[in-house]
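**Q** Okay, here's the prediction I keep looking at, along with the sequence it came from:
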Amino acid sequence: MKLVRVAGAGTGLVVDSAGSTYVVDLAGSASALDDGPAEAIKASFPGGSQSWLPMIGAWPSVRGALLTLLELVQDDLDRGRDRLGARPLAEVPLDPPLPDPASRIFAMGGNFPMHAGRMASRMELPESFVSGTADDTPPWGFYVIPGTVVGPGAIVTPPEGTAKLDYEAEVGVVLGGAEHPRGSDRVSLWGYTAWNDFSIRDDALGLSRIDHGPLTWSLVKNFRTGNSCGPWMVVDEAIDVTDLRIRCRVNDELRQDGTTADMGHSFGRIAAHISRFVPLGGGDMILSGTPGGTAMEDGPDGAFLRDGDEVEVAVDGVAPLRNTVKMG
């Protein structure tokens, strides 16, 4: 199943029919079901809330109701009927499919050896920069402020004066279930989506001072519109994220082509490390890190993003995530 956030209008269920993709309003269409499934869906949005956390917490009961609704809408569309107001996906403005406006998002750094190795060489960083090169090297990364995340089609506008803006194609996963067992690498996943971690490289190249000190706010990552994800969240389809292909194109030119199989630390190992210090649970997100092919890997003369560039991230099972860059 696939879920989207319709801009300003709640949660949508994605339905494929006859080679086309549609969206139906989840809460609004639930009334077409019998009382039991309808109530299960409506109870997922108490008081009109659009957070997905109640749905994730009650997933065993909600899942069957969503499957029933999906089959009903598909049957309608296949028969040329539309009783539930299905709209073509291409005509629906979308917000980022975060589980909650205050989602906790843990982003990995240096987690793909090819990317991290080239970055370390360019920046004269120690080998420990490359996460997962040894069993005793813990995962490292940064925290993403959810308010910096935009959806598909959004314009990415780095701070005025930014000269070196980079792209990082990634996979974002959402934990399911209740509290994650402390220190366990057995992770329960509820969903995944495509992610682009737009990154300012001016600081790393000595062009400006943005983050400084042994502890930073990661402002080179956490600027307005600095992250995008979507267009949808893949949920509960025997999710296997161990070998998802990740690609990034800039103006149709392939820049990155990797797979989660190349992650230095798996999502399970990342969750195990973080949960030793911070409780993790359903709705929390972990980002994979990015494969090789970023502009920064080629130093100051790399193919950094320019005004008007269209950046596309493609992840298996997810429609392409596209954003346009507007430099200040």
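**A** Great, that's in hand. These figures come from a predicted structure and were not determined experimentally. Numbering: from 1, shown residues only.

**Q** rest of the way, CA atoms for contacts and neighbours
**A** Fine.

**Q** need the helices for this protein, in chain order.
**A** For the chain, the helices defined by DSSP state H cover 26-29, 35-42, 53-57, 59-78, 113-123, 267-275.

**Q** Of all those helices, which one is nearest Met1?
**A** helix 59-78 (7.8 Å; Cα to Cα).

**Q** residues in contact with stretch 246-255?
**A** Residues outside stretch 246-255 that contact it (Cα atoms under 8 Å, 6 or more residues apart in numbering): 168-171, 256-260, 291, 293-294, 309-316.

**Q** Tally up the residues packed near Arg118, please.
**A** 20 (other Cα atoms under 10 Å).

**Q** how close does it sit to Gly292?
**A** Using Cα to Cα, to the nearest Å, Arg118 is found at 8 Å from Gly292.

**Q** what does Met108 give?
**A** 14 Å.

**Q** Could you export the helices of the chain as CSV, including distance to Pro88?
**A** Output for the helices of the chain, formatted as CSV (distance: least, Cα to Cα, whole Å):
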stretch, distance to Pro88
helix 26-29, 15
helix 35-42, 22
helix 53-57, 25
helix 59-78, 11
helix 113-123, 37
helix 267-275, 34
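
**Q** Against that first model, consider the following:
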Amino acid sequence: MKLLRFGPKGYEKPGLLDAQGQVRDLSGVLPDLTSAHLGKASLDRLASLNPAQLPLVAEPGRMAPIVADIGKLICVGLNYSDHAAESGMAVPSEPVLFAKATSSIIGCNDPVVLPRDSVKSDWEVELGVVIGTRARYVEVEQALDYVAGYCVVNDLSEREYQLERGGQWDKGKGCDTFGPVGPWLVTADEVPDPQNLDMWLEVNGKRYQTGNTRTMVFTVAHLVSYISRFMTLNPGDVISTGTPPGVGLGQKPDPVYLRPGDRMALGIEGLGQQRQTVHAWDPALIDG
């Protein structure tokens, strides 16, 4: 099942994608897709619906963030060994964790707005893991039972802020619009093996990233278990699990960074695609 939210900011509605790739309106069943609807009982109820009996949305317009109340966006750094190498960093012995501010979260095709005076903004296609059941000190063997589903995340990063401004990654990761998620949440039953998903990213039609989740240093199950030992993972929290090689920082002979007018396209097998246009600093594009 592919769950989604659509509509302009402040007027989003819940929906699902039917087998023909059409959006169906769920607002007659639930007011919005929130963390309260990600548990097994709620997902089973939604899965029992006949999509053909739900209103067809001919023009869904904007695809909104997949859950209305994402509580935490926890990210994993250097989780692909070849990406660590291109970044000039060692493969970590334990997962590297950092957080993106929830104010960075946007719909999958919303404008990406560069921070004022940004010169080193970068891209990162990543597998997002959406928590469905509260997880606290869970074992690896049971960890995937706490996952509601998966999504595409673009972990945009301002490298100067991240690496040259005092050592805190959060500075370069949590900028407004730097967390596109979606287009939909694919429930875990449709992703039997999250460690075998092809992923890619292009900028202005040029392929920069091509990878597969099987090359992760730490698996999804390991990450859910590990993170649950440092904080409670609540329904609606999202874990962004790291990126394969090909980021702008790692380009040779010189890094390549995002500029206004650039167009990104990215996707993960079975989880959909995102498309974003990069804009210079303009708060109206963030708030509008």
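**A** Perfect, thanks for sending it. Predicted model only: the values in this text are computed from it and were never measured.

**Q** for the helices of structure 1, which one sits closest to Val325 of structure 1?
**A** For those, the distance to Val325 of structure 1 is smallest for helix 113-123, at 22.7 Å, taking Cα to Cα.

**Q** if I pick Thr259 of structure 1, what's in contact with it?
**A** Asp243, Leu244, Arg245, Ile246, Pro291.

**Q** which ones are touching the nearest residue to Pro92 of structure 2 once chain neighbours are set aside?
**A** Computed as Cα to Cα, 6 or more residues apart in numbering, the closest residue to Pro92 of structure 2 that is not its neighbour in sequence is Leu78, at 7.1 Å. Residues near Leu78 of structure 2 by Cα under 8 Å, 6+ apart: Ala84, Met89, Val91, Pro92, Pro95, Val96, Gly242, Thr243.

**Q** count of neighbours near the counterpart of Ala319 of structure 1 in structure 2?
**A** For Ala319 of structure 1, the aligned residue in structure 2 is Gly272 (criterion: TM-score structural alignment). Other residues near Gly272 of structure 2 come to 17 when the count uses other Cα under 10 Å.

**Q** Same question for Thr177 of structure 2.
**A** Thr177 of structure 2: 24 neighbours (other Cα under 10 Å).

**Q** which ones are touching the counterpart of it in structure 1?
**A** Residue correspondence to structure 1 (TM-score structural alignment): Thr177 of structure 2 is matched to Thr225. For Thr225 of structure 1, the contacting residues are Thr148, Val149, Val150, Ile155, Val156, Thr157, Pro158, by Cα under 8 Å, 6+ apart.

**Q** Out of the residues you listed, flag the one nearest to Arg186 of structure 1.
**A** Val149 (27.8 Å).

**Q** isn't the closest one right up against Ser228?
**A** Yes. Counting by Cα atoms under 8 Å, Val149 of structure 1 touches Ser228, with 5.1 Å between them.

**Q** Looking at those two, which has the bigger crowd around it?
**A** Ser228 (28 against 25).

**Q** which among the contacts of Thr259 of structure 1 end up buried?
**A** Leu244, Arg245, Ile246, Pro291 (16 or more other Cα atoms under 10 Å).

**Q** I'd like the residues you listed as CSV, with distance to Leu280 of structure 1 appended.
**A** CSV is the format used below for the buried ones among the contacts of Thr259 of structure 1 (distance: Cα to Cα, whole Å):
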residue, distance to Leu280 of structure 1
Leu244, 23
Arg245, 26
Ile246, 26
Pro291, 25
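
**Q** Out of those, flag the one nearest to Ala7 of structure 1.
**A** Closest to Ala7 of structure 1, out of all of the buried ones among the contacts of Thr259 of structure 1 and judged by Cα to Cα, is Ile246, at 25.8 Å.

**Q** residues near the aligned residue in structure 2 for Arg276 of structure 1, how many?
**A** Matched to structure 2 by TM-score structural alignment, Arg276 of structure 1 sits across from Arg229. By other Cα under 10 Å, the residues close to Arg229 of structure 2 number 15.

**Q** circling back: got any residues that touch both of Val149 and Ser228 of structure 1?
**A** Pro96.

**Q** which residue packs closest to Gly308 of structure 1, ignoring adjacent ones?
**A** Val325 (5.3 Å).

**Q** Oops, could you answer that again for Gly299 of structure 1 instead?
**A** Arg122 is the one closest to Gly299 of structure 1 (Cα to Cα, 6+ apart), at 6.3 Å.

**Q** how close does that neighbour sit to Phe198 of structure 1?
**A** If you go by Cα to Cα, the gap between Arg122 of structure 1 and Phe198 of structure 1 works out to 19 Å.

**Q** I am finished for the moment; much appreciated.
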